[in-house]
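Student: Mind looking at a prediction? Sequence and model below.
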Amino acid sequence: MSNYEARLSELGVTLPDAPAPAANYVPSVIVGDIVYISGQVSQGPDGLITGKIGADLSVEDGVAAARRCAISLLTQVKAACGGDLDRLVRVVKLTGFVNSTPDFTDQPKVINGASDFLVEALGDAGKHARSAVSAGALPFNVAVEIEGIFQIKS
C-alpha cells in the first residue's frame, strides 16, 4: 500500500478500480512529468450523483459530490501511474464544473469539497490552482464534473 493510500485508508477511503472511458477519449494523457486527467463526474457507491445545485441539491450535497470527483481523479492518477500512487508529486490544477441554477453563485464552495479533500489526503502536495464554474447542464445530469492536472515522478 502506498503512503498516499495509507493516508486515504485513515480517512476511510479506498480507491476503486478506474472506470473505462464512456466515449472516444482516454482517461489520462501523460506529457513528460504531467498527467492530464479527463473530467470525472460525481459518482458514489450507489451510482451517479445527479441534480442541479440550487434546485434539486444543496451546497452540502454539491460539496459531497465534488469530494467523490476528487476520489475518482486520484483513482485515474493511480491508473496512469501503473498502480503506484506514490509517483504523484502534486496536484497542479483543478477545473470544476457545477450543474447549477442561473442564480446560483457558490460554485467555489461546491468545488471546495474536492480541494479540501485533496489537501486533507495529500497534505501540501494537494494544494493546487483552481477554477470553479457554473454549467447549465452536465452529462447524465450529474451534479459536478472535475478535471485535473497532476505532476508525477517519471
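Tutor: The structure has been received and is ready for your questions. Numbering: from 1, shown residues only.
Student: Every contact and neighbour count from this point should use C-alpha atoms.
Tutor: OK.
Student: Near residue 109, how many residues? Count them for me, please.
Tutor: 16 (other Cα atoms under 10 Å).
Student: Give the full set of residues in contact with it.
Tutor: 59, 63 (Cα atoms under 8 Å, 6 or more residues apart in numbering).
Student: Please report how far it lies from residue 43.
Tutor: Going from residue 109 to residue 43 by Cα to Cα, to the nearest Å gives 19 Å.
Student: Helix, strand or coil: sort out the residue of the chain most remote from its centre for me.
Tutor: Distance from the centre of the chain peaks at residue 103, with 24.3 Å (Cα atoms, centre = their mean). State at residue 103, reduced to three classes by DSSP: H, G, I helix; E, B strand; the rest coil: coil.
Student: try this one side by side with the last:
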Amino acid sequence: MTDNIEKALEAKGITLPTPAAPVASYVPAVEINGLLHISGQVSMSDGQLITGRLGDNLSLEQGQQAAKACALMIAAQIKKAAGSLDRVDRIVKLGVFVSSTPEYTDHPKVANGCSDMMEVIFGAAGQHARSAVGVAALPLGVAVEVDAIVALKPE
C-alpha cells in the first residue's frame, strides 16, 4: 500500500510523533467492523506533556496547539493500527475534552486545533462530527485529550 498521505505531510513539513504507549489498562486502538476506535490521546509535543487549564494559565492559542498535538498523535495511532494513513476512508467523530475553569466557554475554538489538523492531514475525509466539552481535570494534568472513531477502507 502506498503512503501518499504521509508523503504529502512530509512535503508540508509535518512529522508524526511516535505513537504513545497506554498509561493504564487499555489498548490504543480497536478495529471492529471497519471502524477504528482510537483511545483518548493526550496533549503531548516533542515527548513533553502539554499541561494546564484553559481560562487559567493557558491561552486559547495554547489550547489550540495542544489540540493540534492530539490530532498528530491520533494520526500516529491510526498509522500504527491500520498500517497506513491511506486506509482512512473518513474521520467519523472526535471527542475533545478540554481542561478548563468552570467559566470557560471557548471549548469549540480549542477543539478546532484538532479538527483543522484532521483536514490538513486527510483533506475532505478529515471532516467529522465532534463534541467538545470542558472538564475539571484530565489525566496527568494535560490540557486536552481527544478520542476518535475512524472509518477504514478494506485492506
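Tutor: Yep, it's here. Treat the numbers as computed from the prediction; the structure is a model and nothing was measured.
Student: Residue 145 of the first structure falls within a strand, correct?
Tutor: Yes. Assigned with three-state DSSP, residue 145 of the first structure falls within a strand.
Student: Can you verify my assumption that it contacts residue 37?
Tutor: No. Using Cα atoms under 8 Å, residue 145 of the first structure makes no contact with residue 37, being 11.6 Å away.
Student: longest helix anywhere in the second structure?
Tutor: helix 60-82 (DSSP state H).
Student: what's in contact with that helix?
Tutor: So helix 60-82 of the second structure is in contact with 16-20, 28-29, 36, 38, 41-45, 50, 54, 84-85, 106, 109-118, 143-148, 152, going by Cα under 8 Å, 6+ apart.
Student: buried ones in that helix?
Tutor: For helix 60-82 of the second structure, the neighbour count (16 or more other Cα atoms under 10 Å) marks 62-79, 81-82 as buried.
Student: again with stretch 111-119 of the second structure
Tutor: Quick answer for stretch 111-119 of the second structure (16+ other Cα under 10 Å): 111-118.
Student: What about the residues you listed, which are in helices?
Tutor: 111-118.
Student: Out of those residues, which is nearest to residue 132 of the second structure?
Tutor: residue 111 (6.3 Å; Cα to Cα).
Student: any idea how far residue 36 of the second structure is from that closest one?
Tutor: Taken as Cα to Cα, the span from residue 111 of the second structure to residue 36 of the second structure is 20 Å.
Student: Give me the most central residue, the first structure.
Tutor: Central residue of the first structure (Cα atoms, centre = their mean): residue 70, at 2.6 Å.
Student: so where do the strands sit in the first structure?
Tutor: 28-31, 34-41, 43-44, 47-48, 88-99, 129-135, 144-152 (DSSP state E).
Student: List just the one of the ones you listed that sits closest to residue 123 of the first structure.
Tutor: strand 88-99 (9.4 Å).
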